[in-house]
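Q: what follows is a predicted protein model with its sequence.
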Amino acid sequence: MKIKGVFIVILTAMLLTSCNKQKVYDSYQHTPVTGWERNDTLKFDDIERFKTAGDYATYLGLRINGYYPFMGLTLIIDKTTLPSHTIDSDTINCKLLDRHGNSQGIGGISYYQYNMKLKNIRVAKGDSIVVSVRHNMKREILPGISDIGFMLVKVK
């Protein structure tokens, strides 16, 4: 019986890792503990040049803790394709809490994780992109946001 359990764990691990072959980038950056300032733009500029041309799905990840004071969050995401310097901007309004104050994210005790789909991008072989993220809230400094992430997945 133990051998069967070990086999199932190994098989599950293999399946989960094989499902991510299309993921080409996934990284998070921390925001300051004192709060994320409006003029503090987070940059994802370590994305390698694309080995294959095509369409890529883009996702934004967000981790907040219990100190975040609002029900939603407005973010501006700029994706600059190089060498053409083409800029694709997204403004997203993230609904983080329902009207009763319950989190819409995944998590529990201290942090909640949110994943938002952004617009797909099309790149040529050898292109690279730089992604910048900033908040567009009325409050200058936002407490409670711990991490912002960006993920790229090759579309089949």
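A: That came through, no problem. Bear in mind that the values here come from a model prediction, so they are computed numbers and not experimental data.
Q: C-alpha only now, for contacts and for neighbours.
A: Will do.
Q: tell me where the protein has helices.
A: Taking DSSP state H, the helices of the chain run over residues 2-18.
Q: ranges for the strands of it?
A: 23-30, 36-37, 42-44, 54-65, 72-82, 86-95, 106-107, 111-117, 121-123, 128-135, 141-142, 145-154 (DSSP state E).
Q: who wins for proximity to residue 7 among the ones you listed?
A: strand 23-30 (25.9 Å; Cα to Cα).
Q: would a markdown table of the strands of the chain with distance to residue 15 and mean neighbour count be doable?
A: Shown next, in a markdown table, are the strands of the chain (distance: least, Cα to Cα, whole Å; neighbours: other Cα atoms under 10 Å):
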| stretch | distance to residue 15 | mean neighbour count |
| --- | --- | --- |
| strand 23-30 | 14 | 15 |
| strand 36-37 | 37 | 20 |
| strand 42-44 | 29 | 18 |
| strand 54-65 | 21 | 18 |
| strand 72-82 | 31 | 17 |
| strand 86-95 | 31 | 15 |
| strand 106-107 | 22 | 12 |
| strand 111-117 | 22 | 16 |
| strand 121-123 | 27 | 16 |
| strand 128-135 | 29 | 20 |
| strand 141-142 | 39 | 18 |
| strand 145-154 | 17 | 20 |
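Q: second one coming, line it up with the first:
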Amino acid sequence: MNQRFVGIIIALVSLITSCNGDRIYEEYQGLKTGNWDVADTVSFEVNQLSIPNRTLIGIKYNKDYEFRNLYLRYILKDSLDQTVESKLLDIPLFDSKNGKPLGEGYGSTFTKYDTLPIENQYYSIHLLQYMRVEKLSGIETVGVKVVKK
């Protein structure tokens, strides 16, 4: 009985630790006002990461979000604060045919992850909304997750 119990505990611990083994960096920032102002930049300082890795953006949104997608610009900077890369992305948040939220979630809140097509090493990443509205409502949290390839 004791050996079986110890075996179950060891299996559970190894399962839990193996699920997080790919993550190198992960941070999220909530939008305090409930709106993402056009002038607000959400920034993450990730320092120098070893390559190869994959960078994901996480968008936590709710049903108050008025649009089908999110236009987002990401800017990568090096340790001297010089821009290394800058691209505009179109991230779909709702299905264009049936209007159902994409990503995972429950109730009225969902989280959508999308891979950033990053080609260069970077020190910090800066995110800006490009939706042509002054205050973008319905976005609760924005985050960056870096995982091993």
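A: Noted; the coordinates are in hand. Bear in mind the structure is a predicted one, so any value in this text is a computation, not a measurement.
Q: now what about the TM-score between them?
A: Remark: TM-score between the superposed chains equals 0.83 [TM-score structural alignment, normalised by the length of structure 2]; 147 aligned residues with a Cα RMSD of 2.6 Å.
Q: ok so, going back, as a markdown table, the strands of structure 1 with distance to residue 8 of structure 1 would be great.
A: Shown next, in a markdown table, are those (distance: least, Cα to Cα, whole Å):
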| stretch | distance to residue 8 of structure 1 |
| --- | --- |
| strand 23-30 | 24 |
| strand 36-37 | 43 |
| strand 42-44 | 37 |
| strand 54-65 | 30 |
| strand 72-82 | 40 |
| strand 86-95 | 37 |
| strand 106-107 | 25 |
| strand 111-117 | 28 |
| strand 121-123 | 37 |
| strand 128-135 | 39 |
| strand 141-142 | 44 |
| strand 145-154 | 27 |
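Q: out of those, flag the one nearest residue 14 of structure 1.
A: Proximity to residue 14 of structure 1 (Cα to Cα) singles out strand 23-30 among these, at 15.5 Å.
Q: can you list the neighbours in contact with that closest one?
A: Here strand 23-30 of structure 1 makes contact (Cα atoms under 8 Å, 6 or more residues apart in numbering) with 42, 44, 47, 61, 146-154.
Q: ok, average deviation of that strand from structure 2?
A: Strand 23-30 of structure 1, aligned to structure 2 and superposed, deviates on average by 0.8 Å (mean Cα distance after the TM-score superposition for structure 1).
Q: please identify which of the strands of structure 1 is closest to residue 1 of structure 1.
A: Evaluated with Cα to Cα, the strands of structure 1 place strand 106-107 nearest to residue 1 of structure 1, the distance being 32.3 Å.
Q: what's the closest of the contacts of strand 23-30 of structure 1 to residue 4 of structure 1?
A: residue 153 (33.3 Å).
Q: and that closest one, what does it touch?
A: Applying Cα under 8 Å, 6+ apart to residue 153 of structure 1 gives the contacts 22, 23, 24, 25, 56, 57, 58.
Q: for residue 112 of structure 2, same thing?
A: Going by Cα under 8 Å, 6+ apart, the list of residues near residue 112 of structure 2 reads 58, 59, 60, 93, 102, 103, 104.
Q: need the counterpart of the fourth one in structure 1.
A: Using TM-score structural alignment to pair residues, one finds that residue 93 of structure 2 aligns to residue 96 in structure 1.
Q: pretty sure its match sits against residue 112.
A: No: Residue 96 of structure 1 is beyond contact range of residue 112, at 9.1 Å (criterion: Cα atoms under 8 Å).
Q: between those two, what contacts are shared?
A: Contacts common to residue 96 of structure 1 and residue 112, judged by Cα under 8 Å, 6+ apart, are 103, 105.
Q: of all the strands of structure 1, which lies closest to residue 17 of structure 1?
A: strand 23-30 (10.5 Å).
Q: any idea how far that closest one is from the middle of the chain?
A: Centre-to-centre, strand 23-30 of structure 1 and its host chain are 7 Å apart (Cα atoms, centre = their mean, to the nearest Å).
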